[in-house]
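K.L.:
Give me a 3D structure for the following:
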Amino acid sequence: MLQAESIKNIMKTCISRDKNPRISVVLAVYNHEQFVGQTIESIIGQSFEDWELIIIDDCSKDGSADVVRKYIQGPSHHSCPSGTGGPRPADHEDERIRFYQAEKNRGTVRTFNELLKKARGEYVAFIGSDDIWHSGKLQEQIEYMEQHKETAVCFSWAEFIDENGRLYSEDEKECDYDTQIFMHKNCTQGEVLRCFFDSANYFCHPSALIRSEVIREIGGFDLRFRQLHDFEYWVRVLQKYPVHIIQKPLVQYRRLSTENDSLSAVNKQNMIRFMNEIQTIIYTMIKEMNRDIFCEAFHDMLKKEITTDARLVSEKYFVLLGWHMMGVNNRQPAARFLNEFLDDSVIECLEEEYQYSLNDYYEELGNAWKLYPFDFYQEYEILEEEHQALKKAYRSQEKAVAKLNREIQGMSRTLSWRITKPLREVKRLGVKKGK
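P.N.:
Predicted structure coming up:
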């Protein structure tokens, strides 16, 4: 017969299975065998415990799936060979973790959308399969969200770490990214969107905690965007809701020094894709921005007070005309925008109120597409080869110096070295006297 305490534990487990968790943590995994165990450990170690973790492995080619299984199988399966970079073996099966394996590789965006469909929590938290959370992250964020019902998403600052888990700021290593980019102050919706227009996204994706009701309203990630899917998503959120950033680093964001195959690697193909994606995002952002947020965001660029729909179209067109990307004033989004909204009322407004004629518009169409100086990539590749050769030579010199130091230390411990010490002292004094 089962003891009363055992029955109590079984009932508690059944209740917890039926009850939806407060937070659904979603984790897409691909070829991160070395890091995913650390990521899962940082989730399990959260001081806030009412969560579920949903993991999809997108057909990893390494042992990522095997690492994840260590957290969903019984104790007998939790052995972890030393030196593999795998996770600390769990003491017991954690029923809060659900693991799925894709039948074929579908990419990050589709995997994220599948994860969102499986989420049952009141909130959804994103994390990358090589990133690490501080233990109090979820607790601090949910406390803020509960006190500020108007906020759709809560982010935090983040620190950059390398493949060895060391902070770039501590090692003073060179990072191909601005390590302060996530350390941003809080701003209004309009101010954030203006910053997006002028520069770039500064939200750390694996720091985000978003309300599930917001996801149900605005939908999942847009499949058109391979590199900037998170940027486009935050633009959609900000068109409707305010967001908040906790002003301290609650995430360690991993930036590998050898990301030649990743979407964030610097190469010509990724840069062209980036520019095509950001043009579409900026165009859509301005197009769908309501009058109040638009006026707040671009108050310093407005030519006139916006009192009619025709003026709103005109002002949005002029704002897009002033958009720069990579130092080039690219007018293509502006031409596309006016081409969509140009009618008799807009033509009349432009001509009579802004002294901007159709001939001016036609001239803009002739200059709408500016070619970017992609030739610099050839020079970049040459410089990168030289840089790698210098790094290799430097490492070789470091090894040679270390070897000489070991030899010197070995010599200093020999009997002959100790016996001849007085002679070396006399010689040193003689040199000084001669000077």
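K.L.:
drop to CA atoms for contacts and neighbour counts, all remaining ones
P.N.:
OK.
K.L.:
Go ahead and confirm Lys316 touches Met285.
P.N.:
No: look at Lys316 against Met285 with CA atoms under 8 Å: they stay out of range, at 10.5 Å.
K.L.:
Which of the two has more residues huddled nearby?
P.N.:
A direct count of neighbours by other CA atoms under 10 Å for Lys316 and Met285 places Lys316 higher, at 24 against 20.
K.L.:
Spit out the contact partners of that one.
P.N.:
Taking CA atoms under 8 Å, 6 or more residues apart in numbering as the criterion, Lys316 is in contact with 286-287.
K.L.:
any idea which element it lies in?
P.N.:
Assigning secondary structure by DSSP states H and E places Lys316 in helix 309-321.
K.L.:
could you point out which element follows that helix?
P.N.:
Read in the C-terminal direction, the helix or strand following helix 309-321 is strand 324-325, with elements assigned using DSSP H and E.
K.L.:
Just after that next one, pick out the following helix or strand.
P.N.:
Following strand 324-325 toward the C-terminus (DSSP H and E): strand 328-329.
K.L.:
which other helices and strands contact that next one?
P.N.:
Helices and strands in packing contact with strand 328-329 are not found; criterion 3 or more CA pairs under 8 Å, 6 or more residues apart in numbering; DSSP states H and E.
K.L.:
So what's the gap between it and the chain middle?
P.N.:
Relative to the centre of its chain, strand 328-329 is centred 26 Å away, using CA atoms, centre = their mean, to the nearest Å.
K.L.:
List the buried residues for the helix holding Lys316?
P.N.:
Across helix 309-321, burial judged by 16 or more other CA atoms under 10 Å covers 310-321.
K.L.:
Likewise for stretch 213-225?
P.N.:
The neighbour-count criterion (16+ other CA under 10 Å) identifies 214-215, 220-221, 225 as the buried residues of stretch 213-225.
K.L.:
got CSV for those residues, with distance to Glu384 too?
P.N.:
Below are the buried residues of stretch 213-225 laid out as CSV (distance: CA to CA, whole Å):
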residue, distance to Glu384
Val214, 44
Ile215, 42
Gly220, 38
Phe221, 34
Phe225, 28
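K.L.:
Identify the farthest-apart pair in these.
P.N.:
Across these, no pair lies farther apart than Val214 and Phe225, at 20.1 Å, counting by CA to CA.
K.L.:
Also this sequence, please, to line up against the first:
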Amino acid sequence: MQNDLVSIITPSYNSEKFIAKTIESIINQTCENWEMIIVDDCSPDNSNEIIENYMQKEKRIKLIKLKKNSGPAIARNMAIEQAKGRFIAFLDADDIWLPEKLEKQLLFMKENDLSFTYSAYRLIDEEDNDLGVFIPPVLADYSSLLKTNFIGCLTAIYDTNKIGKMYMPNILKRQDYGLWLKILKQIKSTKGITEPLAIYRIRKNSVSSNKLKAAMYQWKIYREVEKLNIFQSMYYFMNYAYYGLKKY
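P.N.:
The predicted structure follows:
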């Protein structure tokens, strides 16, 4: 059914090394009712050529080219704006979905009457070496997510029929985290799937691999996006540090 269409949001910048695997993982989904909206953020490499080759064979893939380099928040929000689907899902241009990801997650959402869900995911490095599995808590609410962001962007799906279209805050990093907090403020709580349904690639220079940078952006979320006072921010930041040490 068209009203169950899934719009997959993919920002792309210099992604020529991995974008083919990302697209293939969408084409190989057992759920076929999807559109993939890739937004190129002025890539100087050959990633657009690779994407356009896939578009010739696969009409469900769309490419939007930004006129100036604007960052992933604007790229993702542009795709959300253009999305025709009931469900909004996210997959970055270097990550991968397992074949039954959409089918299993949509069934889980419908059976449990959920407007927003997430799942566990596997981790790999740039050479596809296995780095283990991240299993998030089953339950998520605003307060628990402030302590630590356990929702991987590549696993998140929300239902526009239930909560409308929601956009990411226009910040340089952690904009996905800002969106999850915004959604959880509205819906109060949700559930996730503990089975890994996606594969997250850790890049050498990514924010997630640079702990100091990640901590700085976490603080900005508390103070500038969520507008928490200094005491609330310190409380949640101590929790963030604790969970960060525990995770790694």
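K.L.:
Quantify their similarity with the TM-score.
P.N.:
Once superposed, the chains reach a TM-score of 0.86 (TM-score structural alignment, normalised by the length of structure 2), with 239 aligned residues with a CA RMSD of 2.6 Å.
K.L.:
So which of the buried residues of stretch 213-225 of structure 1 belong to helices?
P.N.:
Residues of those located in helices (DSSP state H): 214-215.
K.L.:
out of the buried residues of stretch 213-225 of structure 1, which one sits closest to Ser24 of structure 1?
P.N.:
Nearest to Ser24 of structure 1 out of the buried residues of stretch 213-225 of structure 1 is Ile215 (CA to CA; 12.4 Å).
K.L.:
now the closest one: how far from Glu122 of structure 1?
P.N.:
Using CA to CA, to the nearest Å, one obtains 11 Å as the distance from Ile215 of structure 1 to Glu122 of structure 1.
K.L.:
ok, longest strand in structure 1?
P.N.:
Here the longest strand in structure 1 is taken by residue count, with DSSP state E as the criterion, and it is strand 243-254.
K.L.:
post-alignment, that one versus structure 2, mean distance?
P.N.:
Compared with structure 2 after fitting, strand 243-254 of structure 1 deviates on average by 0.8 Å (mean CA distance after the TM-score superposition for structure 1).
K.L.:
matching residues in structure 2 for that strand?
P.N.:
Here strand 243-254 of structure 1 aligns to structure 2 at residues 190-201, judged by TM-score structural alignment.
K.L.:
How about that stretch, which residues are buried there?
P.N.:
By 16+ other CA under 10 Å, the buried positions in stretch 190-201 of structure 2 come out as 190-193, 195-201.
K.L.:
Please apply the same query to stretch 198-215 of structure 2.
P.N.:
Buried residues in stretch 198-215 of structure 2, counting neighbours by 16+ other CA under 10 Å, are found at 198-202, 207, 214-215.
K.L.:
same deal with stretch 25-45 of structure 2?
P.N.:
Neighbour-count burial for stretch 25-45 of structure 2, counted by 16+ other CA under 10 Å, picks out 25-27, 29, 31, 33-43.
K.L.:
Next: stretch 421-435 of structure 1.
P.N.:
Result for stretch 421-435 of structure 1 [16+ other CA under 10 Å]: no buried residues.
K.L.:
next one: stretch 128-148 of structure 2
P.N.:
If you call a residue buried by 16+ other CA under 10 Å, then stretch 128-148 of structure 2 has these buried ones: 133-136, 140-142, 144-148.
K.L.:
Where does stretch 201-208 of structure 1 end up in structure 2?
P.N.:
Using TM-score structural alignment, stretch 201-208 of structure 1 lines up with residues 149-156 of structure 2.
K.L.:
what about the residue nearest the centre of structure 2, distance to Ala198 of structure 2?
P.N.:
Taking CA atoms, centre = their mean, the centroid of structure 2 lies closest to Cys153, which sits 2.1 Å from it. Separation of Cys153 of structure 2 from Ala198 of structure 2 (CA to CA): 10 Å.
K.L.:
which SS class is the residue lying closest to Val207 of structure 2 once chain neighbours are set aside?
P.N.:
Nearest residue to Val207 of structure 2, sequence neighbours excluded (CA to CA, 6 or more residues apart in numbering): Ala214, at 5.5 Å. In terms of secondary structure, Ala214 of structure 2 is helix; the call rests on DSSP: H, G, I helix; E, B strand; the rest coil.
K.L.:
quick revisit: from the buried residues of stretch 25-45 of structure 2, which is closest to Arg60 of structure 2?
P.N.:
Glu35 (4.8 Å).
K.L.:
what does Phe112 of structure 1 align to in structure 2?
P.N.:
Going residue by residue (TM-score structural alignment), Phe112 of structure 1 aligns to Arg76.
K.L.:
Regarding its match, which helix or strand does it belong to?
P.N.:
When secondary structure is defined using DSSP H and E, the element that contains Arg76 of structure 2 is helix 72-82.
K.L.:
same thing with Val39 of structure 2?
P.N.:
Assessed by DSSP H and E, Val39 of structure 2 sits inside strand 34-40.
K.L.:
Next one: Gly152 of structure 2 from Ser208 of structure 2, what distance?
P.N.:
Distance check for Gly152 of structure 2 against Ser208 of structure 2: by CA to CA, it reads 11 Å.
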